[in-house]
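Visitor: output the structure for:
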Amino acid sequence: MKFSINREYILSALQQIYLVSKYNTSIPIIGNILITVLRNKSMFITGTDLETEITKKIKLISDVEPGNTTVSTKKILDIVKSFPKESSINFFLKNEKLFILCKKSKFVLCTLPYKNFPNLNNWEKKLKIRISKNKLKKLIESTYFSIANQDIRQYLNGMLLEIKKNNIRSVSTNGHRLSKSKIFIDKNISDAYIFIIPRSGVFNLLRILNQESDFVELVIGEKHIRINIEKYILTTKLLEGEFPEYKAIFKKNSFNVNILIVDCFMLKNTLKRVSVISDKSKCINLNLKKNLLIINIKNFNQELAEEYLEAEYLGKEMEISCNSDYILDALNTIESKRVKIFVTNSYSAIILADEIYNYTSHIIMPMRL
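Guide: Sure thing, here's the model as predicted:
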């Protein structure tokens, strides 16, 4: 195997793939990337953590010698980063060692057999669709922050996707908040496809969705999903388990509600200001009065912050305590100027939704003082 490449081209690929390729003492090859060079001057760089796999395709210009190898992701990334910008780097494989040459520098790295590199290629597709990249990005960004992290209930450590007819819905929850969002697609799907993408797959998907491309291709299998965008291919295993009945949860919290309508921008700024003195719990109090929202917070040192906001509200007076970060995350998904907040009583969850567009909404559980 032999090839030459500009530093910037390979560096951007290595930085993306490094996020999934982490060293594992029990399976050392997971800490390596797989490099494949073909006769047609195409090069593929692949990294995996056994759950998620990312491949970047690079078109080489110089002459090549085809071949395959695996090498430490961290070492090759650190080496490439150390070279001057826009420099040309030469790679060649000899006696199971990878030689890296740039100007007056020379590195020789150990490799592992490429045939031992695990891959997520052997599965059959059930559905293949092409959708707008910006729509998919918006769908993911509207709910990803509610995904649980290392919950004992594995199905909460991921995002539910539902593909039905001409729409795709994303749902996530950590047990303390629940977010859902929906986009419409051009294709009408006859069957329903419901699956859970793991947390790592969702976060890596968001990173590659920053590529300059108009469309994304989704390929869905029984236990895998693959996303093709520009020159990146992301493949991830799907989580098993039954996701909570989110529709019933929203329905339960939509009865006998009072509606507060407030300026979204002003509410966000107010929450950011008063949260300056908050403690780790991020607990904030919302006092609802006639056409008025009073936001206050008191920390363990008995320090106090309070602010008044004009609002539309004619319901009963009440005080609700919630996590301020959860509210801010939800507000960042609101597109209209004002946000609707549905409240039942001081001990029930609140629902945040766009005043005009009803495609995204969030449930936030109250905090007990």
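Visitor: contacts, neighbours, all on C-alpha from now
Guide: OK.
Visitor: which residue packs closest to the residue most central in space within the chain, ignoring adjacent ones?
Guide: For the chain, the residue sitting closest to the mean C-alpha position, by Cα atoms, centre = their mean, is residue 203 at 2.8 Å. Excluding its sequence neighbours, the residue lying closest to residue 203 (Cα to Cα, 6 or more residues apart in numbering) is residue 144, at 7.9 Å.
Visitor: so residue 328 belongs to a strand, correct?
Guide: No - counting by DSSP: H, G, I helix; E, B strand; the rest coil, residue 328 is not found in a strand; it is helix.
Visitor: please tell me how far the residue nearest to it when sequence neighbours are not counted sits from residue 144.
Guide: Spatial nearest neighbour of residue 328, excluding adjacent residues (Cα to Cα, 6+ apart): residue 268 at 6.3 Å. Per Cα to Cα, to the nearest Å, residue 268 is found 19 Å from residue 144.
Visitor: please go through this structure and pick out the longest strand.
Guide: strand 177-198 (DSSP state E).
Visitor: buried stuff in that strand?
Guide: Using 16 or more other Cα atoms under 10 Å as the test for burial, strand 177-198 gives 177-185, 193, 195-198.
Visitor: what helices or strands is it leaning on?
Guide: For strand 177-198, the packing partners by 3 or more Cα pairs under 8 Å, 6 or more residues apart in numbering; DSSP states H and E come out as strand 125-132, helix 133-141, strand 158-173, strand 232-237, strand 360-364.
Visitor: ok now the shortest one, how far from the chain's centre?
Guide: Taking the mean of its C-alpha atoms, strand 360-364 sits 18 Å from the chain's own mean (Cα atoms, centre = their mean, to the nearest Å).
Visitor: and that strand, what does it pack onto?
Guide: The helices and strands touching strand 360-364, judged by 3+ Cα pairs under 8 Å, 6+ apart, are strand 177-198, helix 324-331, strand 350-354.
Visitor: now the angle from the next helix-or-strand element following the second one to strand 350-354?
Guide: So the one you mean is helix 324-331. As assigned by DSSP states H and E, the chain's next helix or strand after helix 324-331 is strand 338-343. If you take axes from the mean of the first three to the mean of the last three Cα atoms, to 10 degrees, strand 338-343 sits at 160 degrees to strand 350-354.
Visitor: what is the orientation angle of strand 338-343 with strand 360-364?
Guide: Interaxial angle, strand 338-343 versus strand 360-364 (the same axes, to 10 degrees): 40 degrees.
Visitor: follow-up on the earlier one: how far does the longest strand of the chain sit from its chain's centre?
Guide: Computed by Cα atoms, centre = their mean, the chain-centroid distance of strand 177-198 equals 15 Å.
Visitor: returning to that earlier point: comparing residue 268 and residue 144, which residue is more hemmed in?
Guide: residue 144 (23 against 17; other Cα atoms under 10 Å).
Visitor: dump the residue contacts of that one.
Guide: For residue 144, the contact set (Cα atoms under 8 Å, 6 or more residues apart in numbering) comprises 159, 172, 202, 203.
Visitor: here is the second sequence; please produce its structure so I can put it next to the first one:
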Amino acid sequence: MRITLERSNLLKSLNHVHRVVERRNTIPILSNVLLKAEGNDLEMKATDLDLEITEKTASMVEQAGATTVPAHLLYEIVRKLADGAEVSLATATDGQTISVASGKSKFSLQCLPQEDFPDLTAGSFSHAFKLKASDLKMLIDRTQFAISTEETRYYLNGIYFHAMAEGKALKLRAVATDGHRLARAEIDAPSGCENMPGVIIPRKTVGELQKLLDDPEVIVAVEVSDAKIRFTIGSVVITSKLIDGTFPDYQRVIPANNDREMRIDCADFTKAVDRVSTVSSERGRAVKLSLAEGQLTLTVNNPDSGSATDELAVGYDSEPMDIGFNAKYLLDITGQLTGDEAVFLFADAGSPTLVRDTDSENALYVLMPMRV
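Guide: A predicted model of the protein is given here:
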């Protein structure tokens, strides 16, 4: 293999693919990125056996071929080369090493044979559809903060994507929950979603997708099977295994009869929660919301460091009530709201609270209360 390409193009593609590679691997080939030169392209592929990212970049191919090189090492070398430089990659005749040359800089890296590199993309996909990057990004951004990190409940370690009939309309929904809070976002289902199986996309895949959805106008092609999902975003292809588990019936925890409504300025509320939670401890991040007609009092009591209170004017005309929440969870939810006002719908101090965004009907949040 012998090719030449722009350093900026090589770095951009390596930046996308090398993140998948775990820094510590018991299987040496998984530390490597597969380089495959043919036609006018260099194809790069990296995998951790659960997630695979492939990207093609334009290059001058003098001699076609393929090999694998240490991903993080190659990325660091290319990152430190001069801006605007051209990079030449050439494998030795014995295939044991590859030279990386740019200007007067030259490196020789150990290779492993491409035949050893695993292929995650085998198999067919039963459903395919397309959507705008901005829609996929909205579904992910509004829900990913609620993904559980508790490994024993592995079926909650991702976002649940599924098509759901709502009246005569079909919606594509994303749902995440960790048992303490739940986030749901939806868009009108694109053509091809009909009868799609509900799938749980792992947290790592969600994180990589977020970094790639930077151009809102790009059309993303999505392919789904029972075990895998594939996203094609421009020249980047992400293939991921799905979480093999059953997502809980989240509809049961979304309250339908919460009739105590509080309307509050979202920015003011966020700042007030942040202020009073300054004195809270890491273990007990509870903030008490005391509601009376037209007024909300926020209180935090920490036996070790002191207490704090704050008052805000709110739109509330139901019975007075006190309810407690984890301050971090409150801030996570208000951080997703795009409207000026937040709408809280309460039942009582021991029941889940519903939070809606005045600016968007496409997202809702459920928050479990805490004892205060």
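Visitor: across to structure 2, which of the contacts of residue 144 of structure 1 hold up?
Guide: On the basis of both residues aligned by TM-score structural alignment, their matches' Cα atoms under 8 Å, what survives of these in structure 2 is 159, 172, 202.
Visitor: and of those residues, the nearest to residue 56 of structure 1?
Guide: residue 202 (17.4 Å; Cα to Cα).
Visitor: which one in structure 2 is aligned with the residue nearest to residue 203 of structure 1?
Guide: Using TM-score structural alignment, the equivalent of residue 144 of structure 1 in structure 2 is residue 144.
Visitor: how close does its match sit to residue 159 of structure 2?
Guide: Residue 144 of structure 2 is 7 Å from residue 159 of structure 2, by Cα to Cα.
Visitor: shared neighbours, these two?
Guide: The overlap between the contact sets of residue 144 of structure 2 and residue 159 (Cα under 8 Å, 6+ apart) consists of 176, 203, 206.
Visitor: of those residues, which is the most crowded?
Guide: That'd be residue 176 among these, by other Cα under 10 Å, with 28 neighbours.
Visitor: what's the counterpart of it in structure 1?
Guide: By TM-score structural alignment, residue 176 of structure 2 lines up with residue 172.
Visitor: export the shared contacts of residue 144 and residue 159 of structure 2 as JSON lines, with columns for distance to residue 247 of structure 2.
Guide: What follows is those, written out as JSON lines (distance: Cα to Cα, whole Å):
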{"residue": "176", "distance to residue 247 of structure 2": "9"}
{"residue": "203", "distance to residue 247 of structure 2": "14"}
{"residue": "206", "distance to residue 247 of structure 2": "16"}
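Visitor: residue 257 of structure 1 reaches residue 340, doesn't it?
Guide: No - the criterion here is Cα atoms under 8 Å, and residue 257 of structure 1 misses it with residue 340 at 11.5 Å.
Visitor: same drill for those two, tell me which one is more crowded.
Guide: When residue 257 of structure 1 and residue 340 are compared on other Cα under 10 Å, the one with more neighbours turns out to be residue 340, at 20 against 15.
Visitor: now do the contacts for the nearest residue to the more buried one once chain neighbours are set aside.
Guide: When the adjacent residues along the chain are set aside, residue 340 of structure 1 lies closest to residue 261, with 4.7 Å between them (Cα to Cα, 6+ apart). By Cα under 8 Å, 6+ apart, the contact set of residue 261 of structure 1 is 311, 312, 313, 338, 339, 340, 341, 355.
Visitor: in structure 2, which of the residues you listed remain in contact?
Guide: For the contacts of residue 261 of structure 1, the contacts that are reproduced in structure 2, applying both residues aligned by TM-score structural alignment, their matches' Cα under 8 Å, are 311, 312, 313, 338, 339, 340, 341.
Visitor: and the residues you listed as JSON lines, adding distance to residue 236 of structure 1?
Guide: Listed next are those as JSON lines, based on distance: Cα to Cα, whole Å:
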{"residue": "311", "distance to residue 236 of structure 1": "45"}
{"residue": "312", "distance to residue 236 of structure 1": "45"}
{"residue": "313", "distance to residue 236 of structure 1": "46"}
{"residue": "338", "distance to residue 236 of structure 1": "37"}
{"residue": "339", "distance to residue 236 of structure 1": "35"}
{"residue": "340", "distance to residue 236 of structure 1": "36"}
{"residue": "341", "distance to residue 236 of structure 1": "36"}
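Visitor: mind checking how far the residue nearest to residue 60 of structure 1 when sequence neighbours are not counted is from residue 63 of structure 1?
Guide: In this structure, residue 60 of structure 1 finds its nearest non-sequential neighbour in residue 41, 5.1 Å apart by Cα to Cα, 6+ apart. With distances taken as Cα to Cα, residue 41 of structure 1 is found 7 Å from residue 63 of structure 1.
Visitor: looking at the two, which one has more neighbours?
Guide: A direct count of neighbours by other Cα under 10 Å for residue 41 of structure 1 and residue 63 places residue 41 higher, at 16 against 12.
Visitor: how about that one, what's its match in structure 2?
Guide: Aligning on TM-score structural alignment places residue 41 of structure 1 opposite residue 40 in structure 2.
Visitor: that match: what's it in contact with?
Guide: 58, 59, 60, 61.
Visitor: hmm, who's touching the helix or strand hosting the last one?
Guide: When secondary structure is defined using DSSP H and E, the element that contains residue 61 of structure 2 is strand 60-63. By Cα under 8 Å, 6+ apart, the list of residues contacting strand 60-63 of structure 2 from outside reads 1, 2, 3, 4, 5, 37, 38, 39, 40, 41, 42.
Visitor: residue ranges for the strands of the stretch 201-350 of structure 1, please.
Guide: All strands of the stretch 201-350 of structure 1, identified by DSSP state E, counting those that start in this stretch, fall at 215-221, 224-229, 232-237, 258-263, 283-289, 292-298, 304-310, 318-323, 338-343, 350-354.
Visitor: dump the ones you listed to CSV, plus distance to residue 16 of structure 1.
Guide: Converted to CSV, the strands of the stretch 201-350 of structure 1 look like this (distance: least, Cα to Cα, whole Å):
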stretch, distance to residue 16 of structure 1
strand 215-221, 18
strand 224-229, 14
strand 232-237, 10
strand 258-263, 38
strand 283-289, 36
strand 292-298, 40
strand 304-310, 42
strand 318-323, 32
strand 338-343, 36
strand 350-354, 34
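Visitor: deepest-packed of these, please.
Guide: strand 350-354 (a mean of 24; mean count of other Cα atoms under 10 Å).
Visitor: now do it: which elements does it pack against?
Guide: strand 338-343, strand 360-364.
Visitor: now it: which residue numbers in structure 2?
Guide: If you align by TM-score structural alignment, strand 350-354 of structure 1 falls on residues 353-357 of structure 2.
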